[in-house]
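Asker: model this:
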Amino acid sequence: MGHVNEMTFYEQVGGEETFRRLVHRFYQGVAGDPLLRPMYPEEDLGPAEERLRLFLIQYWGGPSTYSQDRGHPRLRMRHAPFTVDRAAHDAWLKHMRDAVDELGLPAEHEQTLWKYLTYAAASMVNSAEPLG
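Answerer: Purely as a prediction, here's the structure:
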């Protein structure tokens, strides 16, 4: 066993169960969202939920199942077929915020996770609206 600070963020926040809860709660929000739901062509959100869960688990230092299954993440390319505008960005973050809040993580971990999620959401926006 190493020192506690050698644990990955994935381990620190509770491992797979935490990410399972986060992503499941997020997709419950998406399922009822008139803006975001049409961006998921599958009738069942289960596969999308699994992809995001595996991606986040890998990103934060858990098993690299995502890359083994899917190859390089290439998030922007994967989202390119959809118009992701400010409204979609805001809706995505609203459901993610609810999901993060329900985890009840320690403030430091919550801030680390949220900072990444806001960055990820911003990087997926591909449709700039005219200002004013």
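
Asker: drop to CA atoms for contacts and neighbour counts, all remaining ones
Answerer: Noted.

Asker: which residue is nearest the middle of the chain?
Answerer: Computing the C-alpha centroid of the chain and ranking residues by CA atoms, centre = their mean puts L52 first, at 5.8 Å.

Asker: next, the structure of the following sequence, for comparison with the previous one:
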Amino acid sequence: MVQAVCARLYELMDILPEAKACRDVHPPSLTRAEEKLYEFLTGWLGGPQLYRTKYGHPRLRQRHLAAPIGAEEIAGWLACFHRAWDENIPSSSLAADLARRIDTLGWHMENLNQRGQPAAGCPFS
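Answerer: Below you'll find the model as predicted:
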């Protein structure tokens, strides 16, 4: 199911207008992003630590600092995630709780303020 969520998320990123800003900060091919998200989520959800084994500690915010990520990018990514999640994960209180935690994680990636200015220390500032 996790692989299906990741595949669908990146399919949606290519087609949903609300995901355009997020799509624009990704490379032309989303294959690597999909693979890394699958590896991360597998471990985050209690499965094998695929991401940690390959890349070490996730340090997600640090790893995303090279890309300008503001509210529009985050909202687009979360729209894709939630739609992919809802299409592939049976509804339950646990599924809803996990989806809320993803929201928190998504907003943690923000490195642009509301005026679109980079946070201190961002490489694109």
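
Asker: tell me how the two chains score on TM-score.
Answerer: Overlay of the two chains. TM-score (TM-score structural alignment, normalised by the length of the second structure): 0.83; 112 aligned residues with a CA RMSD of 1.3 Å.

Asker: hang on, the earlier thing: for the residue nearest to the centre of the first structure, which non-adjacent residue is closest in space?
Answerer: Excluding the flanking residues, the one nearest L52 of the first structure by CA to CA, 6 or more residues apart in numbering is V23, at 7.0 Å.

Asker: over to R20 of the first structure?
Answerer: Computed as CA to CA, 6+ apart, the closest residue to R20 of the first structure that is not its neighbour in sequence is R53, at 6.3 Å.

Asker: and if you look at H108 of the second structure?
Answerer: Once flanking residues are discounted, H108 of the second structure sits nearest to R61: 6.7 Å by CA to CA, 6+ apart.

Asker: aligned to the one you found, what sits in the first structure?
Answerer: Residue pairing (TM-score structural alignment): R61 of the second structure is matched to R76 of the first structure.

Asker: can you find the partner of S123 of the first structure in the second structure?
Answerer: Superposed on the second structure with TM-score structural alignment, S123 of the first structure falls opposite H108.

Asker: swap in L54 of the first structure?
Answerer: Structural alignment places L54 of the first structure opposite E39 in the second structure (criterion: TM-score structural alignment).

Asker: which helix or which strand is home to its match?
Answerer: Using DSSP states H and E, E39 of the second structure sits in helix 31-44.

Asker: and that helix, how far from the chain's centre?
Answerer: Offset of helix 31-44 of the second structure from its chain centre (CA atoms, centre = their mean, to the nearest Å): 9 Å.

Asker: just checking, what packs against it?
Answerer: helix 2-15, helix 50-55 (3 or more CA pairs under 8 Å, 6 or more residues apart in numbering; DSSP states H and E).
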